[in-house]
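# Just to be clear, the model below is a prediction. Sequence and coordinates:
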Amino acid sequence: MSLDYYETLEINRNATDADIKKAYRRLALKFHPSSNTKPGSYEKFIQLGEAYDVLSDLRKKATYDKFGVEGLKGGIPAEFGSGGAWSSKYAYHGNPEKTFKQFFGGDNPFADFYTSDTPLQFGNLQPVVVKTQDSPIERDLHLSLDDLFHGCTKKIKISRRVMNDDGHTSSIKDKILTIDVKSGWKEGTRIIFSKEGDQGPNNIPADIVFIVREKSHPLFVRQHNDLIYKVKISLGMALTGFSVDVQTLDGRLLTIPISDIVHPTYKKELSGEGMPLSQDPSKRGNLIITFDIQFPVSLSTERKHLIKQALDFIQ
């Protein structure tokens, strides 16, 4: 039984070129081996390729319309030609995938059927979707100096959109993210939770990024890995000596004697009493004690005279 190309494409002989393309588009997708594994579907896919190959070409179509499959493949009958059979016999190349890709164009024949909102589906065949990742979601993580000194664990609840099992609808669900704060972390440290943002059918979820923000402390100011401790002293203490008590972040009480003359730029530095180093918490920065010298607001004439005498004696 001869192959009827019009019947194969389910169109009539008056079909236009647009009708032929539309019919092939619909049926080729329906019987493509990736979407239809029923017995006989691949044979149908081959027939569709051959039918389209003939009917989409004006010369082949004209020959087929006038002489049928026999005339197209075997040559024009002798009574219609001056030199016997037509020399240009048609033979389908037999590669329906080649026809399919030539029709749709490129290596992704389903690109024309993809929209940014909804990918169309043909049977079980899914279009190739190039997903892009959403921009990172950044949130501040406020930590005390004690948290950053000792390290701690923070649990943060987030609400995000997740895809349901059907792959098309979504819902809002809560999730607990656990952050293990390491000793010595600094302001600006970034903790990244990969792909924990909102899910969607056509996107890669965003990363959630927490950025360490250091809270102020009543006693210490952090400077890199060092701790700055400021003490108010009188002018008399600055000149005659004194001791400073410092309650450390790890609960120790340090008593530091100051026997030097404390001038306005004087600092007392204690090695290894600062913040732990994040790379090696066994090592620490320094504790730097600075001084705010409280000068008297006013002095009587007598006291000025006494101070002058004392300073003259020192010189």
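Cool, got the structure.
# From here on, just use CA atoms for contacts and neighbour counts.
Fine.
# Tell me where the stretch 101-250 of the chain has strands.
Ranges of strands in the stretch 101-250 of the chain, per DSSP state E, counting those that start in this stretch, are 132-133, 137-143, 152-163, 170-181, 190-193, 203-204, 208-214, 220-223, 226-234, 242-247.
# Which of the ones you listed has the highest mean neighbour count?
Of those, the one with the most neighbours on average (mean count of other Cα atoms under 10 Å) is strand 208-214, at a mean of 19.
# packing partners for that strand?
Contacts defined by 3 or more Cα pairs under 8 Å, 6 or more residues apart in numbering; DSSP states H and E place strand 208-214 against strand 137-143, strand 190-193.
# nearest to V262, of the ones you listed?
Closest to V262 of the helices and strands packed on strand 208-214 is strand 137-143 (Cα to Cα; 34.3 Å).
# Show me what the closest one is packed up against.
If contacts are counted by 3+ Cα pairs under 8 Å, 6+ apart, strand 137-143 sits against strand 208-214.
# Comparison target, given below:
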Amino acid sequence: MADSPSPLAQGEETGPMIKQLPVSLEDLFYGTKVRVTFRRKVWEEKRRRWTEEEHDVEVPIYKGLKPGSRVKFRGEGDIGPGGVERDLHFVVVERSHPTFTRHSLDLHCTLDVPLADALCGWSLTMTSICGKAVTVSHPGPTPTGWIERRTGLGMCDYRRPEERGDLVLEVHVVWPEGQLGEGQKKMVRAALKDL
């Protein structure tokens, strides 16, 4: 019976194993630990073949870590001929968030404001990433694209966790659906005539 081809002939990698690790924005803000179970290859010298085994590691997600950052483990990857262990790298991937979009340390949030409120004035309360109630208001009229910035309510910095970016709130004016009746048009024209 012929020997199996060598691992290098099979094109086995010698660099680090790289795996993506999806993480929530809240976990990146507060920091956490994520236990990850995966399958790694192990070279059996006696049988001259690769097998697979289940392996798990606990990945620390440090407070303020940015998407694309790597969390590295020495020797936790595949085990090759002679017991040579590959390193294992997890690349942090930020999951999409229903409220916030991250831009470096700043968190952007879109506020939907109905047209009538945009014209007459409005007030909204939302919750920041750290759980603080944030009230935003404007007497009107408020155009789409109007921005209010709240200093220090964004993401924290990995290297300086006590420092935070800003919360950037941008208004999107929601126009009514459907057609206005003739009576409604006259009322709107009359109301806006002197503005």
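That came through fine. None of the values given here were measured: they were computed from a predicted structure.
# Quick check: TM-score for this pair?
After superposition, the two chains reach a TM-score (TM-score structural alignment, normalised by the length of the second structure) of 0.79; 181 aligned residues with a Cα RMSD of 2.6 Å.
# that older thread, now for the helices and strands packed on strand 208-214 of the first structure, which one comes closest to I307 of the first structure?
With Cα to Cα as the criterion, I307 of the first structure lies closest to strand 137-143 of those, at 48.5 Å.
# In the first structure, what stretch matches stretch 56-67 of the second structure?
Here stretch 56-67 of the second structure aligns to the first structure at residues 176-187, judged by TM-score structural alignment.
# so how far is the matching stretch off the chain centroid?
What separates the centre of stretch 176-187 of the first structure from the centre of its chain is 21 Å, taken as Cα atoms, centre = their mean, to the nearest Å.
# for stretch 250-264 of the first structure, same thing?
Its chain's C-alpha centre and that of stretch 250-264 of the first structure lie 50 Å apart, by Cα atoms, centre = their mean.
# Stretch 156-173 of the second structure now?
With Cα atoms, centre = their mean as the basis, stretch 156-173 of the second structure stands 13 Å off its chain's centre.
# which parts of it are buried?
Residues 156-158, 164-173 are the ones in stretch 156-173 of the second structure that count as buried (16 or more other Cα atoms under 10 Å).
# just checking, what residue in the first structure corresponds to T37 of the second structure?
By TM-score structural alignment, T37 of the second structure lines up with K157.
# Quick one: residues contacting the nearest residue to that match once chain neighbours are set aside.
Of all residues not flanking K157 of the first structure in the chain, I176 sits nearest, at 4.4 Å (Cα to Cα, 6 or more residues apart in numbering). Neighbour list for I176 of the first structure: K155, I156, K157, I158 [criterion: Cα atoms under 8 Å, 6 or more residues apart in numbering].
# Switch the strands of the stretch 101-250 of the first structure over to a markdown table; also include distance to T265 of the first structure.
What follows is these, written out as a markdown table (distance: least, Cα to Cα, whole Å):
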| stretch | distance to T265 of the first structure |
| --- | --- |
| strand 132-133 | 53 |
| strand 137-143 | 31 |
| strand 152-163 | 36 |
| strand 170-181 | 36 |
| strand 190-193 | 36 |
| strand 203-204 | 56 |
| strand 208-214 | 27 |
| strand 220-223 | 17 |
| strand 226-234 | 12 |
| strand 242-247 | 17 |
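# And the ones you listed: which comes nearest D312 of the first structure?
D312 of the first structure lies closest, by Cα to Cα, to one member of those: strand 226-234, at 20.1 Å.
# neighbours around H305 of the first structure, how many?
H305 of the first structure: 12 surrounding residues under other Cα atoms under 10 Å.
# which SSE is it in?
helix 301-314 (DSSP states H and E).
# right, and R70 of the second structure touches Y62 too?
No - counting by Cα atoms under 8 Å, R70 of the second structure stays clear of Y62, with 11.0 Å between them.
# Would you mind grabbing the residues shared as contacts by the two?
Among the neighbours of R70 of the second structure, none is also in contact with Y62 (Cα under 8 Å, 6+ apart).
# counterpart of R150 of the second structure in the first structure?
Counting by TM-score structural alignment, R150 of the second structure corresponds to L270 in the first structure.
# Skip the chain neighbours and tell me the closest residue to its match.
Excluding its sequence neighbours, the residue lying closest to L270 of the first structure (Cα to Cα, 6+ apart) is L287, at 5.1 Å.
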